[in-house]
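> no sequence for this one, just the structure:
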C-alpha cells in the first residue's frame, strides 16, 4: 500500500525532539504497541485463550510492516534502523507472551492460516492507524451464506452429496457399551488418578494393548506389511474401534490408519492433519487404498470432491469447515500429530473434539484413531484431550467402557493397586506403542552427537554480556529476598530459587534487557554460519544432509553459506505452497546433485520421509525433546539402511549447553509413561528450568 506506515525524515538525525514525538504517535507502530500491551496484560490475567485472534493479527502486521520498512527506498537508513528496533520490541513482547501461553506459538508459524476474525482485526487496526485497509473479501453466494454459522463455509460439492442422500440415517447397530455392575466409583474424581497412573509407571511396563495375530501380511493391493502394522489392521478387522497409535515416529502410522479404516469399512473417513503433510496423506491414500478416492480441503474447499471416501483437512482451516464436517456422516476419524490438540482451550482442540462428539452421535462405534509418536510434549496432562477425542473420558469423568473396567478392579484411588490396574484398563481401550528397536530391528540405530562451537566477535560478546546481566538480575532478586528475612538460611533455598526464576520469567524487563527466549534466538543467529559450514563439510564427505533450523533468518544464512560453497540445496519452509514443498522434497530425494535440504522445524518436523540421508544437523535447539525427536525421525524411519546421526550444534560457554541438558532430561516423560522406563520426569517449563539452573549455578559458584 502506498501510504502504509509513517514517513520518516530522510536523514534521521536532523529531526527535532518535538517532531520525533509527533512521528512516534503516527502510523501503525503506536497501534501495534498499544495492542501488544493489551494482549500481554490479558495473558498475565489468565485470559490467554481470549486473545488468540488479536495476537495473530499483531504478529501478521509486524511481519508485513517489517518487510515494508526493509524495502521502502524513501526511508533513510537511520530511520529504518529505528523503525526495525521498535518492531523488534513488539515482536519481543509477542515472544514473551507466547512463552507464558505455549499454544500461541502455533500462531507465529509461517504457515498459520488467519481466520476471518484475524483478518477483520487486521483491517480494524490498520484503519485505526489512519492507513488504507485491505479490501473486504468478496461477498459469498446466497446458498453458501445460508449455510454459514460463525463464518463457516459449505462447499458446493458437499451440498450436492447431501442432496444425493438427504435421509442419511444414524448407525446405532453396534452393541451398547458395557454397564458397570456397581457404582462404587461414581462419586470419585478419577481423571487425575488415571493420569497419575501413567506418571507412576514402573520399569518394564510398556503401554501397548494386546494385539491379535495377523491373518495376512499384504494389503488388498498386494503391498507387503510389517508384523506390527498388520497387527493393528487385524485388530480393526476384529472390531476394535479406538486407537491411540503412539508408535515411535517412522513406523508407518499413516499406512496403519488407512488400512485399519479399510478393514473396518469406516468410510467416509475424515483425516485431520498438519498443513505440511496434506499432500503426503493424499499420496499415502493412493498407495495403500488405491480404490478409495481421497480429496484434500484447501482454504474454503471450493475444489474438493464431496463424494470422496477420504476427506483430508488441516487443523488451521477446521474453523471454516467444522459445521458440515460434523454432519457429513463420517464413520471414522483420524487425528494425525494428535498432540496438536493437547491444549483444550485452543480452537483447534475444541473443533476436533466437537466433530468427534458429533460422529459418535450418528455412529455408535466409529473408528477413531489418534496418531502421534510424541503424545507427551510437556506434561502428563497432554493425554487428556486425546483421551477425550477417542471417547474414553469426558470433561469430568471416564465414559461407560472405561468406568466399567475400573469398577471391575474392585479398587479405589486409595488402594495402591488401583494405579497399575487403572493404567492397564486405559491401555486396553486402545493404546498402541511400539519402539523401533522392538519391531523394526532392521532399522539401524541412531545417535545424537553434540558439536560445541565457539562464538566469536561482537555477537559472542553481546550474548555473554546479556547472559551475565540475566544472572545478575536473578542474583539481585534472590539476595533482596534473603536480606528481608529475619534469619539467613544455611546453603541454597531451592524453593526461593524457583520463586525468583518465576518472577524473572514473568516480569517485563527494560527495553534493552533480554529473556531466555530472545537470547536463544540470538544464539541461533550467531551460530547459523558455523552450523551451515559443518553441514557443508558433512555433505562433501558423507553425502546428503538434512539441515534443521527454527528461524527464517538462520535458514537464510545457511543457504547463503551453501551457495558460497557451491552446494546445490533445496528448502522446505512454512510459507511455501504444497506443490513447491513437494518439489523441494522430490529434488532432494531424487536429484544426486542436491546435497542439502534446509528445513524449518515447524514446517518439516512432521510427516516427511527424508531417509535418503543418514546425517542431519540441528542448527538450533528445540524447546521440547518431542520436537527434536520428530525432526530426527524424518530420517530415522522405515526404509533407512544406514546408522543415523543427528549433529546438534551447541554454542559453548552459553546457556545453549544448559538447555541441551534440560531437553535430554525432558525425554524421560514419554519414556516413563509409555515405554515403562525408569526415567526421571522433569518440569514442563523449559524456560523456568533454565533460569533455575542459571541461578543455582551462580549461587554454587559464590
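Looks like it arrived, so ask away. Keep in mind that what you see is a predicted model, and the values were worked out from it rather than measured.
> alpha carbons only for contacts and neighbour counts from here, please
OK.
> where exactly do the strands run in the stretch 101-250 of the chain?
Secondary structure of the stretch 101-250 of the chain (DSSP state E, counting those that start in this stretch): strands located at 242-245.
> need the helices for it, in chain order.
105-108, 116-128, 142-147, 156-164, 191-199, 227-237 (DSSP state H, counting those that start in this stretch).
> Quick check: which of those is nearest to residue 386?
Counting by Cα to Cα, residue 386 lies closest to helix 191-199 out of these; the figure is 12.1 Å.
> So which elements touch that closest one?
Helices and strands touching helix 191-199, as assessed by 3 or more Cα pairs under 8 Å, 6 or more residues apart in numbering; DSSP states H and E, comprise helix 418-428, helix 668-673.
> quick one, which of these is packed in tightest?
Mean neighbour count (mean count of other Cα atoms under 10 Å) peaks for helix 668-673 among the helices and strands packed on helix 191-199, with a mean of 23.
> which other helices and strands contact that helix?
Helix 668-673 packs on helix 191-199, going by 3+ Cα pairs under 8 Å, 6+ apart.
> and the angle for the helix it packs on with helix 418-428?
Relative orientation of helix 191-199 versus helix 418-428 (axes from the mean of the first three to the mean of the last three Cα atoms, to 10 degrees): 90 degrees.
> related to what we said a few turns ago, tell me which of the helices of the stretch 101-250 of the chain sits nearest to residue 316.
Of all the helices of the stretch 101-250 of the chain, helix 105-108 sits nearest to residue 316, with 9.5 Å by Cα to Cα.
> circling back to that earlier point, Serialize the helices of the stretch 101-250 of the chain to JSON lines and add fields for distance to residue 281.
Listed next are the helices of the stretch 101-250 of the chain as JSON lines, based on distance: least, Cα to Cα, whole Å:
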{"stretch": "helix 105-108", "distance to residue 281": "21"}
{"stretch": "helix 116-128", "distance to residue 281": "26"}
{"stretch": "helix 142-147", "distance to residue 281": "28"}
{"stretch": "helix 156-164", "distance to residue 281": "21"}
{"stretch": "helix 191-199", "distance to residue 281": "31"}
{"stretch": "helix 227-237", "distance to residue 281": "17"}
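> this is the other structure I want to compare:
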C-alpha cells in the first residue's frame, strides 16, 4: 500500500523471524490517521527511496535503513553465492540438516549478530514493533528501555554441589524474565525482550550466559568437576561481572593506583674516548624504551592490559578464595593523556625514543611528573651495568660584543658536575651523544642542545690571545641575527650596543649625509637604503640590496660610492655586471656622480694591466671578463666589489662564482631583484660571497636548510633562514615605497585552442601521461623529472602554437589570433607594447606577422648585438609601437618607460621573472598607467601550472622556484593533475 509523503506519516521498525537467518529488522513508513495514530497504510522503504520521506528521517534513520538493507537475504548471500543461485535456494543448501556447511553458517550468524548489535544501539528513541503473522509491521509494539539492566551471578556452595543462577535487575527492581516466553534478540552483547520490553545490559554481558536460564531455574556443578569449573568459568565471571557468593570468599582490592615508568637501553652504542680520556659512547641507532605499568597494592598491570578488573583463584585445602582487583580507568587514561601531552606516546604499554630525545624529555619533565606521583625506574639491558645520569642538565652561554666579534663565555653542568664548554661543543658538532661523568654515571647530551645550539656552535671560531697560548671561542658579528634569536628564546644572553641592535630594523638607522660628490636627490626610501649601506660599511658587513626592479638600486649604490671617494680617497671599487648593463651604469654614473673617475674595463681592446685601476674611483666590468681576466683582477686590492644581477653567481660550483670569490677587497655588496631563482642554494652562494661563513659551508647549509625547505616544506627552517639573513638583505616592494608610480593593472586573457590545435595537444598529452605512468611504476628509475619537464615544455609550446613543436604544422593557434588582435588594437590607438616570450620561436611567429603587415618593431633576444640601439629605437621612435623581447635576455637591465602595455605570451615557471619583465615598463620615470596582459590557453597545462605555482609559492614567499626546484616539489597527485 502506497504512503503519501505529503500527508502525515511516521517511520517505524519491525522485527520478524527469517527461516534461516534468525531475527531480522525491516524499516517501514506508516501513514498517520486524523488523530495522529498509526493507520493500516504502510510501505516498506529502503535506502534507495528513503529520501522521499526525508522530513521524517534523521541521520540515525539513514544508518538503520542501510544496515537493515544489508541484512536482506539477497545481500547476505551475495559474497558467497558464486553460482548465482536464488537466495532462498542457496540458504536451503547451506543450512541443509543432512549436510550443513557449518563454517559458512557460523560466519553468517556472526555477521548477522554484529549487525543486530549495531541496529539495536541506534534504535534508542525510535519505535520498534514485532511483525504479525500476516505481515502487519505494527502488530505489537516493544518498549525500548533507556537504561541498561544489571546482571548479578549467584553461586551457593555446599559440601556436595555448587548452585549457579543469574538474576536481572532494572532500576533496582527484579525483572521477571524466566519461564514467560522471553527471548534474546542478540547474543554478543546480550539484548533481550521480556514482557514486551527491550533490555540491554551493563558490562557487556553475552547472551550465552543467560540463554540456559530462560527455561531452567539454576545449574548444578558437581563436586567432581568443581575445581576445573571454578578455575575456568567462575574466575572469569568474578573478574568481569557482579558475583554474589556463599560457600567461598571474594576479596576485592580497591587501592589507589600508581603509575610506574621504567626505562632501559634498546641497543648498545659503540665506545670511543670520553671527556677525561677514558670511555666515550658514540650512538648510532641507540634508543631508550619506556614501559608504563599501573600498580594496585601488590598487583601490577601493563598499560596495554585494559581489563577493568582482574581475578585470581587461590585454593587452600578444600577452601576457595578469589582475589579481585578493580582498576581505575579514569586515572589510567588521565596519566596516558598527560604523558601524551608531554610528548611521550605510549602504545601497547611502550614508547621508544632516540636516546638523546629520551634524556632531553627526562631532563625536562621527570621532576614535575614525580611531584604528580609517577614513579621512574631505571633498568639494565643485558648483564653489563650502565648507570645513566638522570638529573638536571643545563647550559648557560653569554656573548659579549667586542670590536670585530662576540666573545663567548659558557658554563655547562650535569647535576653538580661542571664540564668544559669547548669539549661539549666538539661533541655536539661531531654528533657524540653521551660521555662518562667523574662518578661513573653516563651523561646523555639532551637532543634539544643539538637542535638549539648545534648551528651556532658550528660557527664559533677559536682565537688565540696575543702573547699567550690561551685559546678562547669567538663568534663573528655577522651572525648577529642567530645570536639575537637565541637571546629572544632565552637560550643565551647577548650584550649588544644600541647601534648594532638597530641592524635588525633598518628604519631605526640614523640618517647619513650625502657626499658632495653625489649630484641628485634621493627619494625617502632610497635615503633609507643609503643609510643601510653606510651602516653595513661601518661594521664591515656585506649586504644584498634586493629592491624591486625600478626602485633605483643603481642610484643608491652610486650614492655610497660617492661617499667612499670622500672617505677613502685613492681607493678603487669594482662593479661586475652582465655586459648589457655596462652602458646603463656608465650613463647613470655620469648623471649622478660626474666627478667619479670611471673605467670601463671591457671589450677586446681593453688594457690588461691591474696597475691602471688605481687611477680610477670605479671600474666597470662584466662577468665574462672577470672569468677571463681573473688573474689580473685578483692581483689588485679593491675597496668595494659590487655584483649587479648577482644571481649570475647562484651556482657556487660555476667558474664565475669561484672567480669572484678569489677577488680581494675591504667590502662586498650585491644587487639583485631575485636573490633566489632556481633554489635555496642560490641564496647560499650569494650570501657566502658577501659574508663568508654566515650560512656555514655548503654541506652544512644543505643539511640545515636546503633539504628541509625544498624536500620537506619545513616552514620553521624558512623562518630561521630568513632571520639569519634578514640584517644583510634589504628588499622593498614598489607597493610599499614607490607610491608615486602610476597604477599597474594585470589582466589574464584566456584563449581557446582551435580544434586542430586541441587535437595535437591531446595526442601529445596522452603520450606523455602514459610514458610518465610507466616510468613511475619502475622502481629506481631516475629520469622521470626529465621526461616530465620535456613533456610539460612541449605542452606549453603547443598551447602557444603547434609550430613551436612541429614546423610542418599549417593550422591556426587560438592564442596567436588573440595576440594579433590585441597588438593591432593597441598599436592603432598609438600605444606602445612590450611582448615577452620564453620561446624565441614564438617571437619569430609574431615577428613574421609584423613584417607581413609592415609594422615597424624593435627586437631583442640573446643573440642581439645592437641591444642599445633597439632600446633607443623603441623609446624614441614614435613609429615603433612593438618591442619583441626574449624573457631571459630582456628581463633585466632595461628602462622601457615608453611602453604602456606589457604582453606576456606564455606563463613562466617563476612569477618573479615575469615581475622583472613587467618592471621594464613599470619603474621610476613611467608616467602612464601600465596594463599587463597574461595570455593563457584554456584547459591546458598553462592554467594548471598557474594554480600549482600559487599553492607552492605560498610556502616561502621570497624563496622562489624555477624549473628544477618546481619539478622537485611536484607530488604524484600534482603530476596527475597537470596531465589530466
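Thanks, I have the structure now. Quick caveat, the model's predicted, so the values are computed rather than measured.
> So after superposing, what's the score?
In this superposition the chains share a TM-score of 0.58, using TM-score structural alignment, normalised by the length of the first structure; 463 aligned residues with a Cα RMSD of 3.9 Å.
> can you list the helices and strands packed on helix 191-199 of the first structure in TSV and add distance to residue 267 of the first structure?
What follows is those, written out as TSV (distance: least, Cα to Cα, whole Å):
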stretch	distance to residue 267 of the first structure
helix 418-428	25
helix 668-673	33
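> So for residue 108 of the first structure, which of those sits nearest?
Using Cα to Cα, the nearest of these to residue 108 of the first structure is helix 668-673, at 26.3 Å.
> chain center to the closest one: distance?
In terms of Cα atoms, centre = their mean, to the nearest Å, the centre of helix 668-673 of the first structure is found 19 Å from the chain centre.
> on that earlier part again, identify, out of the helices of the stretch 101-250 of the first structure, the most deeply packed stretch.
helix 227-237 (a mean of 22).
> mean shift of that one relative to the second structure?
On superposition with the second structure, the mean distance recorded for helix 227-237 of the first structure (mean Cα distance after the TM-score superposition for the first structure) is 2.5 Å.
> again, but for stretch 464-475 of the first structure
By mean Cα distance after the TM-score superposition for the first structure, the fitted stretch 464-475 of the first structure averages 1.8 Å away from its aligned residues in the second structure.
> Now tell me what touches that stretch from outside.
500-501, 504, 513-515, 519, 654-655, 694-695, 698-699 (Cα atoms under 8 Å, 6 or more residues apart in numbering).
> Emit the PyMOL select command for whichever of those residues are buried.
What follows is the PyMOL syntax for the buried subset of these, where burial is set by 16 or more other Cα atoms under 10 Å:
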select buried, resi 500+501+504+514+515+519+654+655+694+695+699
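> so of the contacts of stretch 464-475 of the first structure, which ones are in helices?
Of the contacts of stretch 464-475 of the first structure, the ones assigned to helices by DSSP state H are 500-501, 504, 519, 655, 694-695, 698-699.
> in what helix or strand does residue 524 of the first structure lie?
Following DSSP states H and E, one finds residue 524 of the first structure within helix 516-542.
> no no, residue 163 of the second structure
strand 161-170.
> same for that strand, what does it pack against?
strand 150-157, strand 219-222.
> Which helix or strand lies directly C-terminal to that strand?
By DSSP H and E, the next helix or strand past strand 161-170 of the second structure is strand 173-174.
> Which stretch of the first structure lines up against that next one?
With TM-score structural alignment applied, strand 173-174 of the second structure matches no range in the first structure.
> Return the distance of that strand from the chain's centre.
59 Å.
> returning to what we had before: nearest to residue 667 of the first structure, of the helices of the stretch 101-250 of the first structure?
helix 191-199 (13.4 Å).
> Can you tell me what sits against the closest one?
When contacts are defined by Cα under 8 Å, 6+ apart, helix 191-199 of the first structure is touched by residues 380-381, 383-384, 393, 396-398, 413, 419-420, 422-423, 669, 672-674.
> The second structure: matching residues for whichever strand or helix holds residue 34 of the first structure?
Assigned by DSSP H and E, residue 34 of the first structure belongs to helix 28-44. Using TM-score structural alignment, helix 28-44 of the first structure corresponds to no residues of the second structure.
> helices or strands up against that helix?
helix 52-71, helix 77-100, helix 116-128.
> is it true that residue 748 of the second structure lies in a strand?
Yes. Under DSSP: H, G, I helix; E, B strand; the rest coil, residue 748 of the second structure falls within a strand.
> The aligned partner of it in the first structure: neighbouring residues, count only.
Taking TM-score structural alignment, the alignment pairs residue 748 of the second structure with residue 450 from the first structure. When counting by other Cα atoms under 10 Å, one arrives at 16 neighbours for residue 450 of the first structure.
> List the contacts of residue 450 of the first structure.
647-650.
> now do 10 Å
Taking Cα atoms under 10 Å, 6 or more residues apart in numbering, we find residue 450 of the first structure in contact with 617-618, 646-651, 657, 660.
> Inside helices: which ones of those residues?
657, 660.
> Run a quick neighbour tally on residue 306 of the first structure.
When neighbours are defined as other Cα under 10 Å, residue 306 of the first structure has 21 of them.
> just how off-centre is stretch 883-892 of the second structure within its chain?
Worked out by Cα atoms, centre = their mean, stretch 883-892 of the second structure lies 36 Å from the chain centre.
> Check stretch 624-642 of the first structure too.
Remark: stretch 624-642 of the first structure is offset 16 Å from the chain centroid, using Cα atoms, centre = their mean.
> and it, which stretch of the second structure?
Counting by TM-score structural alignment, stretch 624-642 of the first structure corresponds to 910-928 in the second structure.
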